[in-house]
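# Give me a model of this one.
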Amino acid sequence: MRKDYLPYGKQWLENDDIEAVINVLKSDYLTTGPTIANFEQKVANYVGAKYAVAFSNGTAALHGACFAAGIGEGDEVITTPITFAASANCVSYEGGTVVFADINEVTYNIDPIEIEKKITPQTKAIIPVHFTGQPVQLDEIHAIAKNHKLIVIEDAAHALGAEYKGKKIGALSDMTMFSFHPVKHVTTGEGGVITTNSESYYKKLVQFRSHGITRDMESMTQNDGPWYYDMQFLGYNYRMTDIQAALGLSQMDKLDNFVERRREIVQMYDEAFKDTEYLVTPKQLFEGNSSWHLYVIQLNLDKINSTRKEIFEALVAQNIGVNVHYIPVHTLSYYKELGYKEGSMPKAEALYETIITLPLFPKMTNEDVKDVVITVISELKKVSK
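Predicted coordinates:
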C-alpha cells in the first residue's frame, strides 16, 4: 500500500505562480483591473478566438452563455446526462428546459444521432460536453445545428488544450466554456471563461457578469455625468478577480507542458492495461486529440466477483484516490422531481454502473502511475472469476 494518499486530480503551483499573485496583491487593482483583460487575451489567443470573457467560475460562465444565447422560458436545450450538473443547471437558471440525449458507448460523449431524435420546434441550443477532454463529434453536431438553426455552446471544462481535426477547441462553435478549478488543466482557484467569435455575444457576456450594468454612453438613453451608469437587464456579480487572473496568466504558460504530461500518463496507463481482461480503457475518436482531464476505466463485471463499490473502496483503502464521473444528471433528485426518469438514458446509465476514474494530473510521477496500475490489477485479480 502507498504511504501517502494519491488524489485523482491536483493543481501544480510553482514559485512563479505565487509571485504572479503576490505582484497583483501589491498592485492598485485586486479586481476589475488590467490583469483580467490580459488573461482573457491570452486564453483567446491560445484557442484562436476573437474574444474571451472571464467569470468567477465555470458554472457562472455557462449561465452567461445561456443568457447571451437568449435562452428563456419555453426554450429547450439538449445536453448529455454524463456530465457535471452545471451543464444542465445553466439552462434552468434562465428558465429553459433541459433535454437529455444519450451517449455514444465508445466515446462516452453525447451521440449526434440521439441529439437529432430530441429536436422539437422548441429546441434552441445544444450544449455538447467534451467529457474527459475528448472532443465531441463537432462536424455532425454543427450540421444538425445549421439544419435546425440552433446555437452551439460547448462545455469544454475538461478540454482546454484539446484539438478537433487539428484545430484547438475554443473557437469552433458559437460559444465555448472552459473551467479553471484546481483539478483542471490550469487553475485560477475558481474561475471560468467563455470564448467566442461573436461581438454581440461578447458584449452581452461582459455586461451580464457585472449586474447588467453599462457605462457605454452610446447604449444609454440618459447621462447625468461622468459618474453615470445604467442597469439595462438583470445580471449577476460573476466577475473574476485580478488575483485569480494573475494565477491564470502564469499557469497558461505551462498549459502545453501540462497537457503533454497528461498524454504521457495516459499512454502509460493504456500500455499497462492493454492485456487486462478485467477492465476497458477509454478510446479516442480519430478526429479528436484529447487533452485528458480524466482517465475513466470501465470494469468488466462479467470477469470479477465484485461490485464497483467494493473495488472503489478497495482502491481507496490502498491510498489510490479514485472517483466516479459522473452520476447521470437526470437521475439526481432535483431532476427526478421535475419528471426526468431513470431508464430514459440506457447507455449513460449502464456506463455509470461500471466506471471508475483513476488519478491523472501532471505532477504525478512515473512511480505514482506504477502504483495505480499495480494496485488496480492486483485488486481486480483478487476478485477475478
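# Please make it C-alpha for all contacts and neighbour counts, starting now.
Noted.
# what does stretch 361-370 rub up against?
6, 8-12, 183, 258-259, 261-262, 265, 268-269, 293 (Cα atoms under 8 Å, 6 or more residues apart in numbering).
# Looking at neighbours, which among these is most surrounded?
Within the contacts of stretch 361-370, His293 tops the neighbour count with 27 neighbours, counted by other Cα atoms under 10 Å.
# That residue contacts Ala156, doesn't it?
No. Contact status for His293 versus Ala156: not in contact, 10.4 Å apart, counting by Cα atoms under 8 Å.
# Name the residues contacting each of the two.
Going by Cα under 8 Å, 6+ apart, residues that sit against His293 and also against Ala156 are Gly133.
# Burial check on Glu367, number of neighbours?
9.
# OK, contacts around Ala156?
Ala156 neighbours (Cα under 8 Å, 6+ apart): Val129, His130, Gly133, Ile169, Gly170, Thr176, Met177, Phe178, Ser179.
# and those residues as TSV, adding neighbour count, secondary structure and distance to Gly343?
Shown next, in TSV, are the contacts of Ala156 (neighbours: other Cα atoms under 10 Å; DSSP: H, G, I helix; E, B strand; the rest coil; distance: Cα to Cα, whole Å):
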residue	neighbour count	secondary structure	distance to Gly343
Val129	29	strand	21
His130	29	coil	23
Gly133	26	helix	26
Ile169	32	coil	32
Gly170	31	coil	33
Thr176	28	strand	30
Met177	31	strand	29
Phe178	29	strand	31
Ser179	31	strand	30
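# one more to line up against the first:
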Amino acid sequence: MTAPEPKAEQTQPFLPYGRQIIEDDDIAAVTDALRGDYLTTGPLVTKFETALKDCVRADHAVVCSNGTAALYMAAKALGLGPGSTVIVPSITFLATASAPHMAGAEIVFADVDPDSGLMRPTDLEAALTRAGGKADAVFNVHLNGQCGAVEAIAQIAREHGLNIVDDASHAIGTRYRIGAEEKLVGENALSDMTTFSFHPVKTVTMGEGGAVTTNDPKWAEALRLCRNHGMTRDPAHFQTTADAFAAPDAPNPWYYELEEPGFNWRATDIQCALGISQLNKLSRFMARRKALAAAYDCLLAPLSPVVQPVSHTDCAPTLHLYPVLIDFAAVKMSRAEVMAKLAAEGIGSQVHYYPVHRQRYYAARYGITHLPGADAYYARALSIPFYASMTISDATRVVQALKLVLGL
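Next up, the predicted model:
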C-alpha cells in the first residue's frame, strides 16, 4: 500500500499594486462595437465624450489615445512651443513634463509637500523665481487622486499670466470646495483644461485612453485638430479655395486641409465602448475605493510613525493609488528589500514616482535642482495594493504582511 500524496499547499492569490475590473457587460460592450460599422472615428467616440463631459460637468471633452496624448494636445491647444516655459511638479509620471517639452516648451520643476507629494503655492512661487519671474503655464498634478491648494495656486498663476492645466490622470471623481461650492476635478472651475488617463490601473479604463476637458470652444476645436494630424475637414477653415470648392457654397467632399503637421492621437470606438461601460460604474468604483482607503487608514494607524499614509488634503478624493510613507532607516532595510519580502508574501508594490527633475535627460538639460520636498517624499513612498475589486480582508492581509516584513 502506497502512502497518499501530500496535498498541495493552498496559497493566497498575489495582490498587485493595482489592476482593472473588467466585467461581462464591459466585454459585451466591446463585442458590440466590434460587430458595428465603425471601429474608429464612429459614434461611440462622441458618445463617450458626452458621457465624460457630463460626468465632470465640463462644457467640452475631447477623447484621445492615452493620457500622454492628452497632455501634449493641451500644450498645443494653448500654443505652447519653442520659447515657452511650463512649470511642473517633480513628483509625477514622466509625461506631465515630457508632453509639453515635446511640444517645444522648456520645463521648470517645482518642489512638493514631502508628506503629500503635491505642489504647494510656495513651491509654485519658488519655481517662478527660478524661471526669472515669467512662465507661460503650470501643469498642476492631482497626485494619487488628491488635489492640493488649488485656489491659492490658481491665484498665483493668474497673477503671473499662466495658463493652468490640471493633470488629473489619478483624480477622476475627486471633489473640492471653493467657498461653499463643491467642484469636480475636470469641471475647470479654476483651470483652463484638465487631462485624464484611462490606463488599466486607473479608476476607470479604456485599455489605453485619455481625454481633455475644457470650457472654451476654441480650445476644444484646437484639441480636436491636434488629435487628428492637424488637419481639418471644416469648410469654414479652408484657405486653398480653388481646390477645396467646386463652387462657392459647394466644398469638394473628398477635400481636407493641413493647418499644422500633427500626430494621430485618435481613440477608437472599441476603446470608447469600454470607456462608456466603465464610466457607468464610476460611482460604484468610487465607493469601493473610499471604503478601502478608510480601512487602510485605520489598519495602518498602529504602525505609526514608522509607516504612515500620505497626508490627507482638504478635498474629497477618489484615490487612484494608496501610497504609504515608510521610515526605511528605522527598520534597517532598503526599499528594494522591503518590496522583495512583500512580494514573497504575495503582496505587490510600486514606487510613484522617481522625481522627474532627477531623470537623466532633464538633469543633463537643466542640472539637478535642489527640491528637498520631492526628494523626501520619494525616499519614503511605497504604493501598496489598491483597486476596487479588493476586499477589506485583502487590505488586512496587506497590512499584516507589512507588519511582518518590517518587524513591527
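# So which of the contacts of stretch 361-370 of the first structure are in helices?
Judged by DSSP state H, helices contain the following of the contacts of stretch 361-370 of the first structure: Phe258, Val259, Arg261, Arg262, Ile265, Met268, Tyr269.
# shouldn't the last one be in contact with Val376?
Same thing as Tyr269 of the first structure. No. Assessed by Cα under 8 Å, Tyr269 of the first structure is found out of contact with Val376, at 10.8 Å.
# Find residues that contact each of those two.
With Cα under 8 Å, 6+ apart as the test, Tyr269 of the first structure and Val376 reach no residue in common.
# Show me where the stretch 201-350 of the second structure has its helices.
217-227, 241-244, 269-279, 282-300, 335-344 (DSSP state H, counting those that start in this stretch).
# Quick check: which of those helices has the most neighbours on average?
helix 269-279 (a mean of 25; mean count of other Cα atoms under 10 Å).
# In the first structure, which residue range corresponds to that helix?
Under TM-score structural alignment, the counterpart of helix 269-279 of the second structure in the first structure spans residues 242-252.
# how close does that stretch sit to the second structure?
Aligned to the second structure and superposed, stretch 242-252 of the first structure gives a mean residue distance of 0.3 Å (mean Cα distance after the TM-score superposition for the first structure).
# And the contacts of that stretch?
So stretch 242-252 of the first structure is contacted by 16-18, 20-21, 24-25, 29-36, 38-39, 42-43, 180, 186-191 (Cα under 8 Å, 6+ apart).
# Emit the ChimeraX select command for whichever of those residues are buried.
To isolate the buried ones among these in ChimeraX, judged by 16 or more other Cα atoms under 10 Å, type:
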select :17,20,21,24,30,31,33,35,36,38,39,42,43,180,186,187,188,189,191
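# So which of the contacts of stretch 242-252 of the first structure sit within helices?
Using DSSP H, the subset of the contacts of stretch 242-252 of the first structure located in helices is 16-18, 20-21, 24-25, 34-36, 38-39, 42-43.
# Using JSON lines, please lay out those together with distance to Asn197 of the first structure.
Putting these into JSON lines (distance: Cα to Cα, whole Å) gives the following:
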{"residue": "Asp16", "distance to Asn197 of the first structure": "32"}
{"residue": "Asp17", "distance to Asn197 of the first structure": "29"}
{"residue": "Ile18", "distance to Asn197 of the first structure": "32"}
{"residue": "Ala20", "distance to Asn197 of the first structure": "29"}
{"residue": "Val21", "distance to Asn197 of the first structure": "29"}
{"residue": "Val24", "distance to Asn197 of the first structure": "29"}
{"residue": "Leu25", "distance to Asn197 of the first structure": "32"}
{"residue": "Pro34", "distance to Asn197 of the first structure": "22"}
{"residue": "Thr35", "distance to Asn197 of the first structure": "21"}
{"residue": "Ile36", "distance to Asn197 of the first structure": "19"}
{"residue": "Asn38", "distance to Asn197 of the first structure": "18"}
{"residue": "Phe39", "distance to Asn197 of the first structure": "17"}
{"residue": "Lys42", "distance to Asn197 of the first structure": "15"}
{"residue": "Val43", "distance to Asn197 of the first structure": "13"}
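# Of all pairs in those, which one is the farthest apart?
Leu25 and Val43 (22.0 Å; Cα to Cα).
# In space, not sequence, find me the middle residue of the second structure.
Ser169 (1.4 Å; Cα atoms, centre = their mean).
# Tell me if I'm right that that one and Thr195 touch.
Yes. The pair Ser169 of the second structure and Thr195 passes the contact test of Cα under 8 Å, sitting 6.4 Å apart.
# where do the contact lists of these two overlap?
In contact with both Ser169 of the second structure and Thr195: Gly67, using Cα under 8 Å, 6+ apart.
# mind checking what Phe178 of the first structure lines up with in the second structure?
In the second structure, Phe178 of the first structure lands on Phe196 (TM-score structural alignment).
# do you know how far the residue nearest to that match when sequence neighbours are not counted is from Phe139 of the second structure?
Leaving aside its sequence neighbours, Phe196 of the second structure sits nearest to Ser169 (Cα to Cα, 6 or more residues apart in numbering; 4.3 Å). As judged by Cα to Cα, to the nearest Å, Ser169 of the second structure and Phe139 of the second structure stand 12 Å apart.
# again with Ser334 of the second structure
For Ser334 of the second structure, the distance to Phe139 of the second structure - Cα to Cα - is 32 Å.
# now Ser90 of the second structure
11 Å.
# if you count what's nearby, which of those two comes out ahead?
Shown here are Ser90 of the second structure and Phe139; by other Cα under 10 Å, Ser90 has more neighbours (29 against 26).
# do you know how far that one is from Leu78 of the second structure?
22 Å.
# Same check on Leu71 of the second structure?
Distance from Leu71 of the second structure to Leu78 of the second structure, by Cα to Cα: 11 Å.
# just Tyr387 of the second structure next, same as before
Distance from Tyr387 of the second structure to Leu78 of the second structure, by Cα to Cα: 34 Å.
# Those two: who's more crowded?
Between Tyr387 of the second structure and Leu78, counted using other Cα under 10 Å, the more crowded position is Tyr387 (27 against 18).
# any idea what that one aligns with in the first structure?
Match for Tyr387 of the second structure (TM-score structural alignment): Phe361.
# swap in Val398 of the second structure?
In the first structure, the residue equivalent to Val398 of the second structure is Val372, according to TM-score structural alignment.
# And Gly207 of the second structure, by the same measure?
In the first structure, Gly207 of the second structure lands on Gly189 (TM-score structural alignment).
# Tell me which residues touch its match, please.
Phe180, His181, Pro182, Gln244.
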